[in-house]
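Participant: have a look; sequence and predicted model below, questions after that.
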Amino acid sequence: MTDSTQRTTAIILAAGLGTRMKSRLPKALHRLGNQPMINHLITTAREVFDDIVVVTGPDMPALEEAVHPYRTVTQVERLGTAHAASTARELFGTGDVAILYADNPLITAETMKRLLAARQEGASLALLGMRPSEPGRYGRIVEEQGRVTKIVEFKDATEEERRIPLCNAGVMCAGAEDFRNWLANVHNDNAQGEYYLTDVVEMAAQNGAVICVEAAEAELAGVNSRAELAQAEATLQNRLRDAAMDAGVTLVAPETVFFSTDTLLEADVTIEPNVFFGPGVTVRTGALIRAFSHLEGCEVGEGAMIGPYARLRPGTLCGAHSHVGNFVELKNVELGEGAKANHLTYLGDASVGAATNVGAGTITCNYDGVFKHRTTIGERAFIGSDSILVAPVTIGDDALIAAGSVITQDVPAGDLAFGRAQQTLKTGRGIQIKQSLKARKEQG
C-alpha cells in the first residue's frame, strides 16, 4: 500500500456480455467456488491496491450490486478495452493504476504484487504475460533484449509474430497520469475497428522500459466460454484442496471434494469422498464428514460426525460430538451436544437438546402451507422411530415418544407420549384376504 497522496488503484473491466457463454447473465457474474468470478478478483485486489473501481456495461444492476460498495462507472458503448479503461480515467487517482479483467479471476495477490513492484522499480509500464501450452488467439508480446516493444493482437499479427510463445494476459500497470495520456492517443485503425489497450505498450516503450512479469497459464487464463469456466473451476478447486490439506485437513479423495471459497475447516477435520460444501460452511476440529454429504450455510461442531448421505441446509448448527446419519436432512436446526439423528429423518426449524436421540423416520412438520413453525425438543429425550412432530410443539427433557406416534400437543419433561391409532385385530381375516387376492390374480 502507498501513502494517501499516491494511492494505488485497480480498475476492473467487467462490461463484457459474454457472448460465447451463451447466457443472459453478465460474464463477470458466472460463478466459481459458489461466488461470482468478479468477486474473486476483488477479494484478491483489495489485498494489494488501495482503491478498486469496476467498469460495467449498461443495464447491469445485478453486477453493480455484486461489487458494492466499490465504485462503478458505465461503458455505454463497447468499443474495446482501451475505451473501457478510458471510461474510468477520472477515477485513476494519482498513484499507480493496474487494469484488470473480470474474466481473469484467478490472478493471485503474489502476482499482483510482483506486477506493482516491477512498475515501482522503474518500469514505465509493467504487464503480465504467460506461455500457454496452446497460444491460440492470444495477443503476442514482442520483446527486444528483455524489454517489451509492443503487443500484437492475433488478428493483426504476422505469421512470424504468431509463432511467439509469450502471450499477453491483458493486465498492465502504470502511473495514473501516463495512463491517461496514452489512452487519449489510442486509435481504432485495426482489423476490429476497436480501441485496444495493448496499443499503449508502444507509447510506454518510447517513454521508458516496459517489463513483462510472467505467471502460470492456469493463473492467467481467461474465461470466455462454459468450457473455460469449468477449467477455471478445476484450478480453483485444486487450490482450495491444497490449502485445506496444508492447514491439517484430511481429504480421503481430494479430487472428489467440492469447496466454496468461504469454506472454513479447522485442523484434524476428515472429509470422505464426494462431499459438497456450499457457501457459508464451518467445520470444527476433529469432525468427520462422511461420503456423499451436502453441506450449506451450517456449522459442524468439534468431533461431530455427519453422513454418509446427509444434507445440512442453511441455519443448521450441529453441536460438539453430535451425529447426523445417512439420509438425514436438517434445515435451520440446532442439534445439541451429543445429540443423534442417525437414519432417514427430516428435522426443519427445530431445536434438539443435548444427548437426545431422534429415531429413524422422524419428521418435524414445520410448514402449514403459509407459515413455518418451530419444534423444541429438550435434553436426553428419546424420539421413537417414525414419529411425526406437528409444529409448533415442545417435547420436554427426558421425555419419551413412542414409535409411530403423531404428536400435536406439548409433552412435559419426563413423560411418555403415545400418539398412535388404536390397533384392531380381525381373527383369520388376513389369510382370507390373501386367498381372495390370489384367486383374482389367477382369474386375470
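Facilitator: Cool, got the structure.
Participant: going by C-alpha atoms from here, please, whenever you check contacts or count neighbours.
Facilitator: OK.
Participant: buried set for the host helix or strand of residue 376?
Facilitator: Under the criterion of DSSP states H and E, residue 376 resides in strand 375-377. For strand 375-377, the buried set under the neighbour-count rule, 16 or more other C-alpha atoms under 10 Å, comprises 375-377.
Participant: which other helices and strands does the helix or strand following that strand contact?
Facilitator: Tracing the chain C-terminally past strand 375-377 and defining elements by DSSP H and E, one meets strand 382-383 next. In terms of contacts (3 or more C-alpha pairs under 8 Å, 6 or more residues apart in numbering; DSSP states H and E), strand 382-383 is packed against strand 357-358, strand 400-401.
Participant: report the longest strand in the protein, please.
Facilitator: In the chain, ranked by residue count with DSSP state E as the criterion, the top strand is strand 167-175.
Participant: grab the nearest non-local neighbour of residue 197.
Facilitator: In space, not counting the residues next to it along the chain, residue 197 is nearest to residue 82; the distance is 4.0 Å by C-alpha to C-alpha, 6 or more residues apart in numbering.
Participant: whoops, I mixed them up, residue 354
Facilitator: Take residue 354 and drop its neighbours on the chain: the residue closest to it by C-alpha to C-alpha, 6+ apart is residue 336, 4.1 Å away.
Participant: list the contacts for that neighbour?
Facilitator: The neighbourhood of residue 336, defined by C-alpha atoms under 8 Å, 6 or more residues apart in numbering, consists of 318-320, 322, 351-356.
Participant: mind running it again at 6 Å?
Facilitator: 319, 352-354 (C-alpha atoms under 6 Å, 6 or more residues apart in numbering).
Participant: can you give me the helices for the stretch 1-150 of the chain?
Facilitator: Counting by DSSP state H, counting those that start in this stretch, the segments of the stretch 1-150 of the chain that form helices are 37-45, 61-67, 81-87, 109-120.
Participant: the structure to be compared is supplied as follows:
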Amino acid sequence: MTRARAAIILAAGQGTRMKSPLPKVLHPVGQRAMLDHAIDAAQGLGCERIVVVVGNHSPQVRAHVETRLGAGAVAVQDPPLGTGHAVRAAEQALAGFDGDVVVTYGDVPLLKAADIEPVFGGAGVTVIGFQARDPGAYGRLVIEGETLVAITEAKEASPEVLALTACNSGVMAAPADLLFPLLAQVTNDNAKGEYYLTDVVELARKAGHPTRAVFADEDAVMGVNAQAELAQAEALFQKVQRETFLAAGVTMSAPDTVHFAWDTQVGGGTVIEPFVVFGPGAVIEGGARIRSFSHIEGARVASGAEVGPYARLRPGADLAEGVKVGNFVEVKNVTMDKGAKANHLAYLGDGAVGAGANIGAGTIFCNYDGFNKARTHVGAGAFVGSNSSLVAPVTLGDGALIASGSVITEDVPADALAFGRARQTVKPGAAAVFRDKAAARKRAAKGV
C-alpha cells in the first residue's frame, strides 16, 4: 500500500543575485513562475499536503502561495538560518502527518514529478543526485554499494572525493517521523552558523537508518540563482517542448525560433512557421497552420484554420475549422465560426463572427466605451466592408452587407445593406485652385 505523501518546498531565499524587484521564485520559465513548476511537481506526485516555506522579506511569494494553495500551505522561516532550519519551519504545518515527506526547491523549475518519484518507498533517507558535467563546487555523494555514505561539501573534500562526479541536488525524502527528529539533532556548528539539511544523512546512518541516493538528469535538477541561469533554464525548457512537439508530428522548419508556454497544446499535423510565440492557454488542433510572427495566448485554433503572419490571438479567441485570421489582425474574446475570415488589419474584440462571414481590412469592433465592454455579433455570410467601425452593442444579421467606411451604431437586419458615412461631394477643378492658393501662401511666408 502506498504511503501518504507530503512536500515541503523551500522558497525563502532572498534571490539577491537576480537583481530584480520580482522575487526569485516568481520569475517565469515557460511563462509560469518557477514556484508554480515546483508545486505542479508536488501535486503530480499525489502529495496530499504541500507546504511552501517563505521569508518575511517576500510578501509577494506568500500571497502567491496563499492564492494557489491557501493560507495553511505557508510556513515562515524568519530569520533564514539554513536549509535544515527552513525544513523545520514547516514542521508545525505538517503536525500529525504520517507518511513520507519530500523536500524540494522553488527555484528548480525543470524538476518533474517523474524525476522525484524514485525517492519514495525507502525506509530511511533518500536524496536525489546527478552526474555533473563539471562537479565544481557541488557537494559530492560518497556511495558504497547501495548505501549513501556521506554528502561532502567540495571545500571540505579530499582529492579522491573531489574526483567524484556524483553530486547532491538538495532534494531529499524521508518518513515524517524520522525526518523531523533527525532535524532536531542538527547543529549550526559550522563556518556559516547555519543548520544544514544534508547533516540528516550522517545522523540517519549513525542511528542505523538506511540512506540511499537515486539519480536524475543534471538539467532536471538545475537551480536558478541569477538571470543568466534563468535564461539557461528557459532554453532547456523550450528544447524539451520543441522535441516533444516534433515527435508528435508538428512541423516546424525552424524550431529554435518557436517559443512555447508551459501548457501549450499542439496537435500533430499542425504547421508552425518561424518566429511564433505561444502564451499560456493556447490550444492548437491538428492540421492548423500558424504563420510567422504570430502571438497566441488563451485561444483555440481548430483544424484547418490559418493564423497570421503577424496575427495576435488573445484570451477567448476561438477559431473554428477553416477560419482565416491574417496579417495584423487582433482577435480577443471572439468566436469565429467555420470559414469566417479577417484577412488583414482588423481588431475584433468581444463578440462572435458567423460562418463564412468576411471582415474587411481596417474593421474595428468598438467594444469599449471607457467604462464597460459590449459585444458585436456578425451573422453568417455577412460582409463588412473595409475601414468600418462596428460600435457595440450591435448585431449584423445573416447575409448583411456593410458598405466600406461605415460607422454602424444600430442593428442591421439579415440581408440588408447598411451605410453609415457622409455622402461624398465632388467639386470639379477645386484641387487646382487649392494648390495655387497653398503655393502662394508658402511663397508669401518666405518673402518671395
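Facilitator: Structure received. Here the structure is a predicted model, which is why all the values come from computation and not from measurement.
Participant: any idea what the TM-score comes out to?
Facilitator: In this superposition the chains share a TM-score of 0.92, using TM-score structural alignment, normalised by the length of structure 1; 437 aligned residues with a C-alpha RMSD of 2.2 Å.
Participant: columns distance to residue 389 of structure 1 and mean neighbour count on top of the helices and strands packed on strand 382-383 of structure 1, output as a markdown table?
Facilitator: As requested, those are exported to a markdown table (distance: least, C-alpha to C-alpha, whole Å; neighbours: other C-alpha atoms under 10 Å):
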| stretch | distance to residue 389 of structure 1 | mean neighbour count |
| --- | --- | --- |
| strand 357-358 | 11 | 24 |
| strand 400-401 | 10 | 24 |
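Participant: and residue 237 of structure 1, which of the helices of the stretch 1-150 of structure 1 is closest to it?
Facilitator: Counting by C-alpha to C-alpha, residue 237 of structure 1 lies closest to helix 37-45 out of the helices of the stretch 1-150 of structure 1; the figure is 13.0 Å.
Participant: and the contacts of that closest one?
Facilitator: By C-alpha under 6 Å, 6+ apart, the residues outside helix 37-45 of structure 1 that reach it are 28, 31, 102, 105, 109.
Participant: in structure 2, what residues pair with that helix?
Facilitator: In the comparison with structure 2, helix 37-45 of structure 1 aligns to the range 34-42 (TM-score structural alignment).
Participant: hang on, the earlier thing: winner for burial among the helices of the stretch 1-150 of structure 1?
Facilitator: Ranked by average neighbour count under the criterion mean count of other C-alpha atoms under 10 Å, the helices of the stretch 1-150 of structure 1 are headed by helix 81-87 at a mean of 22.
Participant: give me the mean deviation of it from structure 2.
Facilitator: Its aligned residues in structure 2 lie a mean 0.8 Å from helix 81-87 of structure 1 after superposition (mean C-alpha distance after the TM-score superposition for structure 1).
Participant: buried residues, the longest helix seen in structure 1. List them.
Facilitator: Counting residues, the longest helix found in structure 1 (DSSP state H) is helix 226-246. Buried residues in helix 226-246 of structure 1, counting neighbours by 16+ other C-alpha under 10 Å, are found at 229, 231-234, 236-238, 240-241, 244-245.
Participant: circling back: helices or strands up against the longest strand of structure 1?
Facilitator: Helices and strands touching strand 167-175 of structure 1, as assessed by 3 or more C-alpha pairs under 6 Å, 6 or more residues apart in numbering; DSSP states H and E, comprise strand 96-101, strand 125-130, strand 140-144.
Participant: quick one: closest of those to residue 390 of structure 1.
Facilitator: Within those, the stretch nearest residue 390 of structure 1 is strand 96-101; the backing value is 52.8 Å (C-alpha to C-alpha).
Participant: which residues sit against the closest one?
Facilitator: Counting contacts by C-alpha under 6 Å, 6+ apart, the residues touching strand 96-101 of structure 1 from outside are 8-13, 171-176.
Participant: what's the farthest-apart pair in those?
Facilitator: Pairwise over the contacts of strand 96-101 of structure 1, using C-alpha to C-alpha, the maximum falls at 13 and 175, 17.8 Å.
Participant: more neighbours: which of those two?
Facilitator: Set side by side, residue 13 of structure 1 and residue 175 show unequal neighbour counts under other C-alpha atoms under 10 Å, the larger going to residue 13 at 27 against 22.
Participant: thanks a lot, see you next time.
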